[in-house]
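>>> after the sequence you'll find the predicted model.
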Amino acid sequence: VIIFCLLNKLKWITAILGAYVWGPLSELSYSAYMIHYFVIIYYYGSLLQTLYISIPDLIFTSLAVSFISFAFAIPFAFLIEIPSRNLMELVLFTMKNIKTEDESLE
């Protein structure tokens, strides 16, 4: 699929995969990815008895960890990830503009 999209053979797939709606969802899922490890560590660290693994327990634990991770990912993305990215872009693009202005003066 990636090769066909790069060669512009499947334009409708390229349009779907390049849609604007995936941007915020990707930021949220990345934040959840960053947080889920700590949620898992907290969950298994707070167990008071021996864990017996079964399919229903795995399903419940996976869904609970996913839900809690996404619940914490929303404020994490808005309060930490997006402001730090904006600050980094501000610093990097300001430095690029300064270098470009210095080169044009010469």
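It's in.
>>> please count neighbours and contacts with C-alpha atoms only from this point.
Fine.
>>> mind giving me the packing neighbours of the helix or strand containing S66?
Using DSSP states H and E, S66 sits within helix 55-76. Helices and strands touching helix 55-76, by 3 or more CA pairs under 8 Å, 6 or more residues apart in numbering; DSSP states H and E, are helix 22-45.
>>> need the residue closest to the centroid of this structure.
Residue closest to the mean C-alpha point of the chain, counted by CA atoms, centre = their mean, is Y30 at 1.4 Å.
>>> and the comparison structure, right after this:
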Amino acid sequence: MRRANHPATEDVALPEVMGALSDPVRIGLVRVLADGSERGWGALRAPVAKSTLSHHLRVLRDAGVTRTRQEGTRCFVRLRREDLDTRFPGLIEAVLAAADADGVGNGVGLMPGAT
């Protein structure tokens, strides 16, 4: 895997964040990661092919929504909640509340046995 690029907090731009959050699968991933835990990519379950899941994770990372960490051959992802709250106070909370109310991203979760 190539080294992941993460925008600095001050470089995270609202249009890119909103674009990244414009897909139900990506919103579902944000909902799963909203508990603050770092998750291995293999622990994530979504109704898409693995290559498509990888694409969605890259879009979130490139927009500054998530941070990816590589450890050997494994990759881990977490929500950049603090950075996003610094740049756009209340945005993630509002997105999560609306997604929860409307069931957006309900098909995304964790593999059985993943914590």
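Yep, it's here. Computed from a predicted model, the values in this text were never measured in an experiment.
>>> any idea what the TM-score is?
TM-score for the superposed chains, counting by TM-score structural alignment, normalised by the length of structure 1: 0.23, backed by 40 aligned residues with a CA RMSD of 4.2 Å.
>>> contacts for whichever strand or helix holds M95 of structure 1?
Using DSSP H and E, M95 of structure 1 maps to helix 82-105. By CA atoms under 8 Å, 6 or more residues apart in numbering, the list of residues contacting helix 82-105 of structure 1 from outside is empty.
>>> number of nearby residues for L44 of structure 2?
By the criterion of other CA atoms under 10 Å, L44 of structure 2 has 19 neighbours.
>>> for D102 of structure 1, that is, sorry about that
Residues lying near D102 of structure 1 (other CA under 10 Å) number 10.
>>> and the gap between it and M34 of structure 1?
39 Å (CA to CA, to the nearest Å).
>>> what's the distance between the helix holding S66 of structure 1 and the middle of its chain?
Helix 55-76 of structure 1 has its C-alpha centroid displaced from the chain centroid by 15 Å (CA atoms, centre = their mean, to the nearest Å).
>>> likewise for stretch 11-24 of structure 1?
With CA atoms, centre = their mean, you get 17 Å for stretch 11-24 of structure 1.
>>> what residues sit buried inside that stretch?
For stretch 11-24 of structure 1, burial by neighbour count (16 or more other CA atoms under 10 Å) applies to T14.
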